[in-house]
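K.L.:
Got a predicted structure here, sequence first:
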Amino acid sequence: MASAFVVGDQFKVRVTELLEETDSSLPEGLRQKLSVIVEKTGQTTLPFSIARQLKKYLTGQGHPFYLHELLEDSSLHLPEIVKAPRNPELVARLDLIKARLANEEYNKMTRNVNNQEMNRNGTLADFGREVRSAKAVVVTVFNFLVTIVATFACSYMGSQYLFTETPARVVSAVIATSVVGLAELFVLVRTMEGELGEP
């Protein structure tokens, strides 16, 4: 906070004139303080208390110039603010809190990133689902083929009790295999539709 003025040349000239007046009734204490300020070289400061005394004297004596005229080329003296050193414990705690907040922010940004990612096309879990799906399709097709072959074999072997000729046995086996194959194909299509329709 400002507590003094940095006086300019105009102040020094006017106050020197005031001090040189022999008939002035300037108090001795104020005269000494002002003469010390005027005689200083370089940056000279005028404390507010002396400025108040000077203003009181000028208004009381009816001088033709005012204090603000004296201080026209002056400026406020603002002392440098000295910062107290920071507490090392506080600095350490603040650094710890900053690191914790940065870690939480990082975890929030990376929580949906899977570290088991195999490549850009998907994760290992996706690959496992695709393998299981392909395995199910292969098993289903193999089951379909085994069912058709077994139906043909059973029909061919069982028709020997009805037909004695081979062409009749083959035709009856083909008819039975076609009926079972169509039924199996219907069930297969319905199953595949259900798997593909799942979200």
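P.N.:
All right, it came through fine.
K.L.:
From now on I want contacts and neighbour counts done on CA atoms only, so please keep to that.
P.N.:
Will do.
K.L.:
For stretch 67-84, what is the distance to the chain centroid?
P.N.:
Relative to its chain's centre, stretch 67-84 lies at 43 Å (C-alpha atoms, centre = their mean, to the nearest Å).
K.L.:
Hmm, I typed the wrong one, I wanted stretch 82-99.
P.N.:
The mean C-alpha position of stretch 82-99 is separated from the chain mean by 22 Å, C-alpha atoms, centre = their mean.
K.L.:
Put this next to the first one:
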Amino acid sequence: MASRLVAGERLVRALGPGGELEPEQLPRKLRAELETALGKKPKSGDFPSGSARLVSFRLIRDLHQYLRERGSTLYLHELLEGSEIYLPEVVKPPRNPELVARLEKIKIQLANEEYKRITHNVTCQDSRHGGTLSDLGKQVRSVKALVITVFNFIVTVAAAFVCTYLGSQYIFAMASRVLAALIVASVVGLAELYVMVRAMEGELGEL
């Protein structure tokens, strides 16, 4: 935090012999502190520059207070013309190597944990996708098996009808042959339907 200012040439000249502050008859203590801050020895006309011209805010406040109490026509902002607030350079303390190494280790651990978390999420997503494809494959196989079963049912019933119809041509008349073929086909169809239903119940039980 700034607590001093770099005095300009106006303030330095005002404090010197024949300067603007000479008629104000500054208190001896205040003048001595100002001259010390400005790097000016009493009865000397040399005014060094640089760090020797650093004046604290306290001295500036004391000077301002004295001028106000005296009713001086000399204003502080005029004396501070060319002056600047002194901002000291912030010196960064050296970093502790042990602390730096520990922080680097923590950063690496956090990065590894984050990587594992991301990888875990990706693996779970892949598993879910794999499960979806597996379920789809099971459904396709089930539909395929159902189609084959229905096709076998139709073929079996049709074969029973044809075989009965052709086999009874030497025994029954035309109408009787058709009726016998229908009866045999119906019996075979019911048997096939019973077997198909039991098989489907078994598959549903496994699921």
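P.N.:
Yep, that arrived. Keep in mind that what you see is a predicted model, and the values were worked out from it rather than measured.
K.L.:
Other residues contacting stretch 106-119 of structure 1?
P.N.:
Residues outside stretch 106-119 of structure 1 that contact it (C-alpha atoms under 8 Å, 6 or more residues apart in numbering) are 123-124.
K.L.:
tell me which residues of it are tucked away?
P.N.:
For stretch 106-119 of structure 1, burial by neighbour count (16 or more other C-alpha atoms under 10 Å) applies to no residue.
K.L.:
That one: how far from the chain's middle?
P.N.:
Taking C-alpha atoms, centre = their mean, the mean C-alpha location of stretch 106-119 of structure 1 is offset from the chain mean by 17 Å.
K.L.:
cool, stretch 192-199 of structure 1 as well?
P.N.:
On C-alpha atoms, centre = their mean, the centre of stretch 192-199 of structure 1 falls 42 Å from that of its chain.
K.L.:
Stretch 7-20 of structure 1 too?
P.N.:
Distance of stretch 7-20 of structure 1 from its chain centroid, counting by C-alpha atoms, centre = their mean, is 60 Å.
K.L.:
now do stretch 6-26 of structure 2
P.N.:
With C-alpha atoms, centre = their mean, you get 60 Å for stretch 6-26 of structure 2.
K.L.:
swap in stretch 150-169 of structure 1?
P.N.:
The chain centre lies 78 Å from the centre of stretch 150-169 of structure 1; the measure is C-alpha atoms, centre = their mean.
K.L.:
quick one: buried residues of it?
P.N.:
For stretch 150-169 of structure 1, the neighbour count (16+ other C-alpha under 10 Å) marks 151-153, 155-156, 159, 169 as buried.
K.L.:
Quick check: which element contains the residue lying farthest from the centre of structure 1?
P.N.:
Within structure 1, the residue lying farthest from the chain centre (C-alpha atoms, centre = their mean) is T164, at 86.8 Å. T164 of structure 1 belongs to no helix or strand when elements are defined using DSSP states H and E.
K.L.:
Give the aligned equivalent of it in structure 2.
P.N.:
Here T164 of structure 1 is matched to I171 in structure 2, going by TM-score structural alignment.
K.L.:
tell me, what residue is most central in structure 1?
P.N.:
Nearest residue to the geometric centre of structure 1 (C-alpha atoms, centre = their mean): E105, 6.7 Å.
K.L.:
Using the three-state scheme, assign that residue.
P.N.:
Following DSSP: H, G, I helix; E, B strand; the rest coil, E105 of structure 1 is assigned to helix.
K.L.:
again, but for I85 of structure 2
P.N.:
With three-state DSSP as the basis, I85 of structure 2 sits in strand.
K.L.:
That one: neighbouring residues, count only.
P.N.:
Neighbourhood size, I85 of structure 2 [other C-alpha atoms under 10 Å]: 15.
K.L.:
Counterpart of it over in structure 1?
P.N.:
That one, I85 of structure 2, aligns with L76 by TM-score structural alignment.
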